[in-house]
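A.B. asks: let's see this in three dimensions:
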Amino acid sequence: MKTSHRTRQAFFAVVATITLSSCEQEASTAETANVSPPEHMISLDKATTEYNNFYTTRIAPRKTATEENRSVWFDIGQLRQHLNRMDQIAAQYQIPITKLSFLLGANAQGQRTVLIAPMTFDSQSGSHRAFTIEQQQLRFLHTDPYDNYSLIASPDTETETSLVLGTSGLVSTAETVAQYNRYYDTKVAPITDQVPHDTRICFYKKGIFSAYLDYLQQQAADNQITLDGVQVVFGVYDNTPEMGAMANHQTLFFAPTETGGKNKQTISYSIIESTKVILDFSQNTLSVPSHKTGDNQSSSIMNELGSSPPLGKDI
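C.D. replies: Okay, the predicted model is just below:
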C-alpha cells in the first residue's frame, strides 16, 4: 500500500489482540455525560457464540488456516479522526453519507483485513454503495456485493483524498480493490459449497458507530478504564432456521480495549454490571462465566450490522 508523507504522519497502525483504546483528545466527562447505550448492543453470550462459530466453521475445517487472525484493532483516536475527515471531505464534494461500511478484505499474506469507508445512495443502481474520492471525483468501490470481484478500472494508488481506513492508515482505491478481491479468492471461494455467497460488506446507518464510540468513552470513564481502541472481531451467525438468510454467514462485532498488565499488552474487555470481564481473542474458542454474561444494555459489545450478501442487493 502506498501512502503520502502527510498520510503517514497523520495515521498510525497497531495490529494486536482485541483491545479498546482511548482517544488522544478524550472527551470530557461533561461532553460524554448521560450517553445512553446505542442501538445494536449485544450480550456477551451472543458475541461469544459468534466468535466460536467463526473458528468452527471458517478456521478449524482448513488445517492450513489455524494461524489466521481472529480480529483487527483500530486506535480510537484514529477512528474519530477518520469519521470526522469523511464528513468534511464528503461535505466538500456535496456527497451525503448514508451509511458506514466495513469491507472485508485480505492482505498479501492472506490475513483478514477490515476497511472502513462511507456509503452513499447511488440512484443509478438503486443501492447504497461504499465510495472514496479519487482524482477529485466520487469513486464507488464495488458494484454488486454478490459479484465475486470489484471491477474498478484503473484504480488510483494515491491516498491524499482517500476515504478508506485500514489499520495502517488511509488506503488507496487500488489497494482497497486488491484486498476486497483477494478476500473472495482466499476466504469466500474455498467455502462456496457450504456458503454460496458469504458476506462481503457489513454496515450501519450513519451515526450509529460514532454513538458507540461515545458510549464506550463514557463507560470507560465511569469504570476508571483507559480506553485506547476498538477491536473488530470476526464472527459467524448460527446455522439455524431461526437465522433465515443470515444463517452461517460471516459477521463482525466490536469490543473495547485497554493497554495494561506487566507487559503493557492490549486487553479486550466488556463491562458487565460494572464488572470488567477480560476477553482473550487469541484463543480458538471462548467461554464466559454464566454469571457474567449480562444483557445487551450492560455489555460493551456491538453487532447487529446490516450485511450483504445475503440480504439482497439494495444495501
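A.B. asks: hey, let's count contacts and neighbours off CA atoms from now on
C.D. replies: Fine.
A.B. asks: and the next helix or strand past the helix or strand harbouring F102?
C.D. replies: Assigned by DSSP states H and E, F102 falls within strand 99-106. For strand 99-106, the following helix or strand on the C-terminal side (DSSP H and E) is strand 112-122.
A.B. asks: on that earlier part again, show me how far the strand holding F102 is from its chain's centre.
C.D. replies: Here strand 99-106 is found 7 Å from its chain centre; the criterion is C-alpha atoms, centre = their mean, to the nearest Å.
A.B. asks: alongside the first, I'd like the structure of this one:
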Amino acid sequence: MKKKMISFASLGLVCATFFLSCETNNQAEEEQLDLALETPDKIISNTQAATLFQNDQNTRLAQIGKSRMSFEDKAIHFDLATLTAYINRLESMAVSKNIPITGASFVFGADANGKRTAFLMPSTRNASLDYQESFTIENGEFLTFKHVDPSLKLQNSSQNDENLILSPNGYLSFNEATNMFNNYQTQYISTFAKKVTKDYYTKAVWYSLEEFKDYFAYLQKKSKDHNLAITGVDVFFGVYNNDPSLELKSNAQTLFMSASTQQQTIINIKGKPLKQFTEEGFFAKNGDENTSGSLSFNEGQLSPPPPICNHSTCSAFKCKYVE
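C.D. replies: You can find the predicted model right below:
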C-alpha cells in the first residue's frame, strides 16, 4: 500500500511538473504573440535608423555645403500628446465632415534661415495621379497642397482657422506652409539637383492614420513598460542606401521617426541615444539589426509619386509631373 501511495505521489509530481511546464511554455508563447501584435510593421532597427541618418549627412547635406549642421538642428521635435490628439482629430473629422482622409503626410519645409523642418497635413488619395495629396481647409474652402508641383502659389487671404497643418511650433496657415515648402525647393532640392541629377525628389512622406495610432500606442506602452519617460517624437531626414534592389527608394530622401525624452532622442528600450549610436559608428561595424526593442519608425510612402508616364499628361514625351 505504501508503495502504491509513493507511486501515486510520484505520478502527481510528474503531472504537476508537466502542467507547470505546459503553463510556462504557453505563457512564453503568449508573451511572444503579444510582442508580435504590439510591434508595428514599420519599426526599423537601430542600425537602419542610424544608416538613414548618416546617409542624409553624406549624400545630401555634404553635397550642398551644409555638412556642419549640428545634431540638434537635425531633430524636428513633436510633442507625443499633441501628435496623438491631432491624428484622433483627423479621424473624427473624416466621419463628421464626410472627408475621405486616408492619413497624414510630413511635408518637407525650410524656414527663412534655411533650417529644414517638416509639418503634418491631412491627406486624401488623388485617384487621377495615384498618390496621397495633402490638403487643408480655410474659410470653409478645401485647399489642396500639391507635392507634384515645383512650387506653390500663395492664397490672397490665408488663416489657420481649422488648425489642420501642424508644425513643431504650432499650427500653420496655408500660406505659411507654402512659404516653407517653396523654401525647401529652393534651398535643398534645386541646390542638390545642380550636383546630382535625379528623376525623383521626395517632398513628403505619408502614413495612414492607423499606422500613426499604432506607433504612438507602441511608444506609450514601451515608455510605461521600461520607465523611459517618452514625451515626444523626433523626426529626422534620412536617405536610403544606393541599392538597386530598393528600386524607386534607392538613394531617395525619406523621413524616419524616433522616440524622444525631454533630453534626447532614443532608439531602443535601453534608452540608447541616436546621437551616441551614430557618433560611435558602432552600427557600421557590428550593428543591431533586431527590431524587437527598437523605437524608430520608417517605411512611409514617398511623395510625390515616382514618374510613370502614359503620355496622357505629357508634353514632348516629358512627364508633366517630373521635376
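A.B. asks: hmm, back to that, where in the second structure does the strand holding F102 of the first structure fall?
C.D. replies: Aligned using TM-score structural alignment, strand 99-106 of the first structure spans residues 103-110 in the second structure.
A.B. asks: circling back: tilt between the strand holding F102 of the first structure and strand 112-122?
C.D. replies: Orientation of strand 99-106 of the first structure against strand 112-122 (axes from the mean of the first three to the mean of the last three C-alpha atoms, to 10 degrees) gives an angle of 140 degrees.
A.B. asks: what is strand 99-106 of the first structure packed up against?
C.D. replies: On a contact count with 3 or more C-alpha pairs under 8 Å, 6 or more residues apart in numbering; DSSP states H and E, strand 99-106 of the first structure meets strand 112-122, helix 173-183, strand 201-205.
A.B. asks: what stretch of the second structure does the helix or strand that the shortest one is followed by fall on?
C.D. replies: Per DSSP H and E, strand 201-205 of the first structure leads on to helix 208-222 as the next helix or strand towards the C-terminus. Residues 211-225 of the second structure are matched to helix 208-222 of the first structure when aligned by TM-score structural alignment.
A.B. asks: picking that back up, nearest to T32 of the first structure, of the helices and strands packed on strand 99-106 of the first structure?
C.D. replies: Checking these against T32 of the first structure by C-alpha to C-alpha gives strand 201-205 as the closest, at 21.1 Å.
A.B. asks: can you list the buried residues in that closest one?
C.D. replies: 201-204 (16 or more other C-alpha atoms under 10 Å).
A.B. asks: which one among those residues gets closest to N107 of the first structure?
C.D. replies: Using C-alpha to C-alpha, these come closest to N107 of the first structure at I201, 16.2 Å.
A.B. asks: which residue in the first structure aligns with G281 of the second structure?
C.D. replies: That one, G281 of the second structure, aligns with S287 by TM-score structural alignment.
A.B. asks: quick one: its match is in a helix?
C.D. replies: No. According to DSSP: H, G, I helix; E, B strand; the rest coil, S287 of the first structure belongs to no helix; its state is coil.
A.B. asks: the nearest residue to it once chain neighbours are set aside is in what secondary structure piece?
C.D. replies: With sequence-adjacent residues excluded and distances taken as C-alpha to C-alpha, 6 or more residues apart in numbering, S287 of the first structure is closest to T48, at 7.0 Å. Using DSSP H and E, T48 of the first structure sits in helix 44-54.
A.B. asks: who are the packing partners of that helix?
C.D. replies: strand 229-236.
A.B. asks: just give me the mean distance for the strand it packs on relative to the second structure.
C.D. replies: In the superposition against the second structure, strand 229-236 of the first structure averages 0.6 Å from its aligned positions (mean C-alpha distance after the TM-score superposition for the first structure).
A.B. asks: any idea of the angle that strand forms with strand 99-106?
C.D. replies: Relative orientation of strand 229-236 of the first structure versus strand 99-106 (the same axes, to 10 degrees): 70 degrees.
A.B. asks: still on that earlier bit, what range does the next helix or strand after the helix holding T48 of the first structure cover in the second structure?
C.D. replies: On the C-terminal side of helix 44-54 of the first structure, the nearest following helix or strand under DSSP H and E is strand 71-75. Mapped onto the second structure using TM-score structural alignment, strand 71-75 of the first structure covers residues 75-79.
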